[in-house]
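**Student:** Whatever this is, show me its structure:
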Amino acid sequence: MSTGINTDAGEKLRAYADRMERLMEEIDGLKDDLKDLKGQAKNDGFNVQALTRLIMIRRDKRRFEVEAELLNDLLLYAHATGIPLDVISPSVESGEEVVRSSKVDPAAESAPFD
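**Tutor:** Predicted coordinates:
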């Protein structure tokens, strides 16, 4: 693929550069908006550092929920296909790690992950 001035590759490259430049300008604008918002919160007497930490915790919680859903789907698919899969997950009650297996005893009548 040649990247001359009047080639398709050259035009694509120019389009990518233009789009990237616009996105970077938007990011700079959003950073300015965030700075202004933090200033407003500070002027209203709020602790901006605590507010920022709260947002980070909320974002991590959403990421954790997405990962938990993905792991649940993985375990269900492994079980449905009969593929044994051992997973280490933290126990909510004790804080210790617990090994859970997708291997199911055919004689057992309960669900595999009770």
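**Student:** Only C-alpha atoms from now on, for both contacts and neighbour counts.
**Tutor:** Will do.
**Student:** buried ones in the top helix by length along the chain?
**Tutor:** Of all the elements of type helix in the chain, the one with the most residues (DSSP state H) is helix 8-43. Within helix 8-43, the residues that count as buried by 16 or more other C-alpha atoms under 10 Å are Lys38.
**Student:** And this one, please, so the two structures can be compared:
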Amino acid sequence: MGVTGERLRSYIERIERLEEEKQALADDIKEVFAEAKGTGFDVKVMRKIIRMRKQDLNERKEEEALLETYMAAIGMI
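**Tutor:** This next block holds a predicted model:
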């Protein structure tokens, strides 16, 4: 196997290690959600809050306003 093959193997092995780490993190997150659920928190709402916290404030306000407009349009509020 030449230099190209060695480099390719190196990339593949690094990706495999990162995939393993990603799965371990996903398992840890799942465990934290299960723990929160066990103490009475609503996991669905927690996920929504986490998603919202990632958004820019203006983006979030725009989305909330649009949601309210749509809900009013179909008689939900």
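**Student:** Fetch the TM-score of the aligned pair.
**Tutor:** After superposition, the two chains reach a TM-score of 0.71 (TM-score structural alignment, normalised by the length of structure 2), with 60 aligned residues with a C-alpha RMSD of 1.9 Å.
**Student:** if we can go back for a sec, what's the longest helix of structure 1 aligned against in structure 2?
**Tutor:** Mapped onto structure 2 using TM-score structural alignment, helix 8-43 of structure 1 covers residues 3-38.
**Student:** just how off-centre is the matching stretch within its chain?
**Tutor:** Relative to the centre of its chain, stretch 3-38 of structure 2 is centred 15 Å away, using C-alpha atoms, centre = their mean, to the nearest Å.
**Student:** Over to stretch 34-45 of structure 2?
**Tutor:** Once both centres are worked out by C-alpha atoms, centre = their mean, stretch 34-45 of structure 2 turns out to sit 16 Å from its chain's centre.
**Student:** How much space separates Thr7 of structure 1 from Arg14 of structure 1?
**Tutor:** 11 Å (C-alpha to C-alpha, to the nearest Å).
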